[in-house]
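Asker: need a structure here:
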Amino acid sequence: MGIYDALLVLSFGGPGGPDDVMPFLENVVRGRGVPRERLLEVAEHYQSFGGVSPINQQNRDLVEALRPVLDVPVYWGNRNWHPFGEDTVRQMRADGVRKAAVFATSAFAGYSSCRQYYEDIRRISIEGGPELIKMRHYGEHPGFVAAMADHTRAALERLGRDDARLVFTAHSIPVSMAETAGPEGGLYEEQLRRSAELVNQALGRTGPWDLVWQSRSGPPQVPWLEPDVCDHLRKIEAPAVVLVPIGFVSDHMEVVYDLDTEARAVAAELGLPLERAATAGTHPRFVGMVRELMAEPEPVPCPLTCCPAPKRRPQA
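Answerer: Below is the predicted model of the structure:
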């Protein structure tokens, strides 16, 4: 693929069984001072699905879908669980990889969704190992938009009605983090709104749509982006709803729990017809997008002042 001799799919990671759940969550929140009772609460979400995060199989599926369309080896590594990125990079060095494109499974600006992947790349880079180049944001790429439009169209067809309201969802983040996303701030929300509008246009729809938030995990005294998807469903005036997880590229636990479990329960309580669009996953246009990103000129890294890390609460 031109300047690259491999691709590294770099992702968040997730537990592969019940015994993995707490060690995985401890990796996720290390240094953040998150109370143990909150970890136990989140652990129950995972345990209700057998302690297995769906993101793992979806990453395996993405790697397998990419291999036939790329002429370079494809590797997979995670931030928080096996296969860890540092182990994958050691294997890449042993295989003689010199320069690899890094495809982060997060499409938008922001600390957790972009800057932290740059930090991961610095952390897992090793002497004699490959040079790792993170690909650019891709939430407005035609391949991502086409994949999400197709999945949304399929959800509308399952619902069987054209008058459904599209409610796009993304991971909520602290307002302070949203305000510093991108060189001039606000880029996380801005990119998500543009992406949602492009999907709406691709569907040929002209009516209103909403962008709401999910998966808040911070202390109640810290402002996060609102409204929450469940709160929004309770207030919405619409005959039916299709939830479109525009902020995710695969079915994280946040998608299958917060949308497929909690939001669906709220809709059932309200008698509100609801369907959820699939994430981009292994849609052919999304897979082809990765190849197109690798063929672009090497991206210029974001400035170090962009999307600064949030201030951590002191641990008790």
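Asker: C-alpha only now, for contacts and for neighbours.
Answerer: Fine.
Asker: all strands for the stretch 1-150 of the chain, in order.
Answerer: 6-11, 74-78, 99-104, 131-134 (DSSP state E, counting those that start in this stretch).
Asker: Of those, which is nearest Ala146?
Answerer: strand 99-104 (18.5 Å; CA to CA).
Asker: now the angle between strand 74-78 and the closest one, please.
Answerer: 50 degrees (axes from the mean of the first three to the mean of the last three CA atoms, to 10 degrees).
Asker: got the angle for strand 99-104 vs strand 6-11?
Answerer: 20 degrees.
Asker: picking up where we left off before, how about the strands of the stretch 1-150 of the chain in a markdown table, adding distance to Ser217 and mean neighbour count?
Answerer: Formatted as a markdown table, the strands of the stretch 1-150 of the chain follow (distance: least, CA to CA, whole Å; neighbours: other CA atoms under 10 Å):
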| stretch | distance to Ser217 | mean neighbour count |
| --- | --- | --- |
| strand 6-11 | 20 | 25 |
| strand 74-78 | 21 | 22 |
| strand 99-104 | 22 | 23 |
| strand 131-134 | 27 | 21 |
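Asker: one more, for comparison:
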Amino acid sequence: MSQISAQYDAVMLVSYGGPRQMEDVLPFMRNATSGRGVPDERLKQVSTHYGRFHGISPINARNLEIRRALELELSRRGEEIEVVIGNRNWHPFIHDTLCDLAMRGLTRVLCIFTSAYVCYSGCRQYREDLAAAKAQLQAQDLSLELDKVRAYYTTEGFVGAYTKLLLEAVVKREQNSGHLPYVAFVTHSIPTAMQECSGPADNSRPDYVRQHQQVCSEVAARVSKELGRELNWDLSYCSRSGPPQMPWLEPDINDRLAQLKAEGITDVVCVPIGFICDHMEVVYDLDTEAKETAEQLGLNYLRVPTVGTDPGFIEALADLVTERAGEKAGGAVLYAQDALEPRWPAWAPLGDSRGSKNALDLPVEFETRKE
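Answerer: Below is the predicted model:
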């Protein structure tokens, strides 16, 4: 029996989910905003974003590609283990995927969140989803053992993939314009209150903003070294939501593009550093809205691809599966290669990713499993 299959029966990509047709959009958005009191009138306004894409979110196809690539990489290593997908907000839901696995006797499940970074919505909330699904299945007399890999924004596979993609884009833009472009790294904005709770109180690990700054700094430094010249860059945000009186991380990428134009910048390369694959926040907020803003401002704008199925990134995910299996077995652990420090534990202590009181509702087992 292989090292991984000795510890786990399946690997589950835990993701956000997205609609597959226009009829899915409103119910999907109701799920995504559940408990926030957002009226249907507002949801219908936002749903026009999906209308441009016939109600189809690219996240579903991209996650399937990652699932297949990871399963193939594990198989190449002699690890025959099923990789599945479970979503928070649309089919296949986390509960349904776990129920199917349990009904087939696959009860030891290792989870990989499709958010590389640590904050409430990208980590702790998924842990709540898993806890809720497990409780529902226990009520159906179906027991599961759930585990997860650590946050992976620090891995060489993630950092190296974005380094390669940015270098290609910068070289392409320079060939067209004759000078280096400005690099606008972009990630999903979150409420400032969530940001303030995204790292441990003792500062032993970075908060959400600092996590991104570490990655951006490393990627920019590597590309600058390859070019032999220094890149100018900064970090902006996209996809702000919620009431206008609630403060979120800024600047928004559209506002930043206007500032760059005023500063005399003519060429901008946009790097979706906060995302591992294309979904609505990428294809609408960056490829549509930000691109239109850039065109109106007279800026040359190029968006770097997300890491997706980049071989190095997929290898890093497979390494994390192997790493976690080794930790669970209690023997020697072959850790995935990191480009940045510090390495996060698989199960972050209470507070590391807590953005609301709901995070306190996790079962005790989720709070006590710490490295």
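Asker: Work out the TM-score between the chains.
Answerer: TM-score for the superposed pair, counting by TM-score structural alignment, normalised by the length of structure 1: 0.94. Supporting figures: 312 aligned residues with a CA RMSD of 1.7 Å.
Asker: Format the strands of the stretch 1-150 of structure 1 as TSV; extra columns: distance to Gln57 of structure 1.
Answerer: Listed next are the strands of the stretch 1-150 of structure 1 as TSV, based on distance: least, CA to CA, whole Å:
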stretch	distance to Gln57 of structure 1
strand 6-11	12
strand 74-78	12
strand 99-104	16
strand 131-134	23
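Asker: right, so of the ones you listed, which gets closest to Arg194 of structure 1?
Answerer: Per CA to CA, nearest to Arg194 of structure 1 of the strands of the stretch 1-150 of structure 1: strand 99-104, 19.8 Å.
Asker: who's in contact with that closest one?
Answerer: Defining contact as CA atoms under 8 Å, 6 or more residues apart in numbering, one finds that strand 99-104 of structure 1 is touched by 3-11, 117, 130-135, 290, 294.
Asker: go again using 7 Å as the cut-off
Answerer: 4-11, 130-135, 294 (CA atoms under 7 Å, 6 or more residues apart in numbering).
Asker: Structure 2: matching residues for that strand?
Answerer: Mapped onto structure 2 using TM-score structural alignment, strand 99-104 of structure 1 covers residues 108-113.
Asker: to the chain's geometric centre, what's the distance from that stretch?
Answerer: Distance, stretch centre to chain centre, for stretch 108-113 of structure 2: 15 Å (CA atoms, centre = their mean, to the nearest Å).
Asker: now swap in stretch 206-219 of structure 2 and tell me
Answerer: 14 Å.
Asker: So which bits of it are buried?
Answerer: Buried residues in stretch 206-219 of structure 2, defined by neighbour count with 16 or more other CA atoms under 10 Å: 206-209, 211-216, 218-219.
Asker: Let's have these in JSON lines, adding secondary structure.
Answerer: Formatted as JSON lines, the buried residues of stretch 206-219 of structure 2 follow (DSSP: H, G, I helix; E, B strand; the rest coil):
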{"residue": "Pro206", "secondary structure": "coil"}
{"residue": "Asp207", "secondary structure": "coil"}
{"residue": "Tyr208", "secondary structure": "helix"}
{"residue": "Val209", "secondary structure": "helix"}
{"residue": "Gln211", "secondary structure": "helix"}
{"residue": "His212", "secondary structure": "helix"}
{"residue": "Gln213", "secondary structure": "helix"}
{"residue": "Gln214", "secondary structure": "helix"}
{"residue": "Val215", "secondary structure": "helix"}
{"residue": "Cys216", "secondary structure": "helix"}
{"residue": "Glu218", "secondary structure": "helix"}
{"residue": "Val219", "secondary structure": "helix"}
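Asker: Would you point out the most distant pair within the residues you listed?
Answerer: The widest separation within the buried residues of stretch 206-219 of structure 2 (CA to CA) is 18.5 Å, between Asp207 and Val219.
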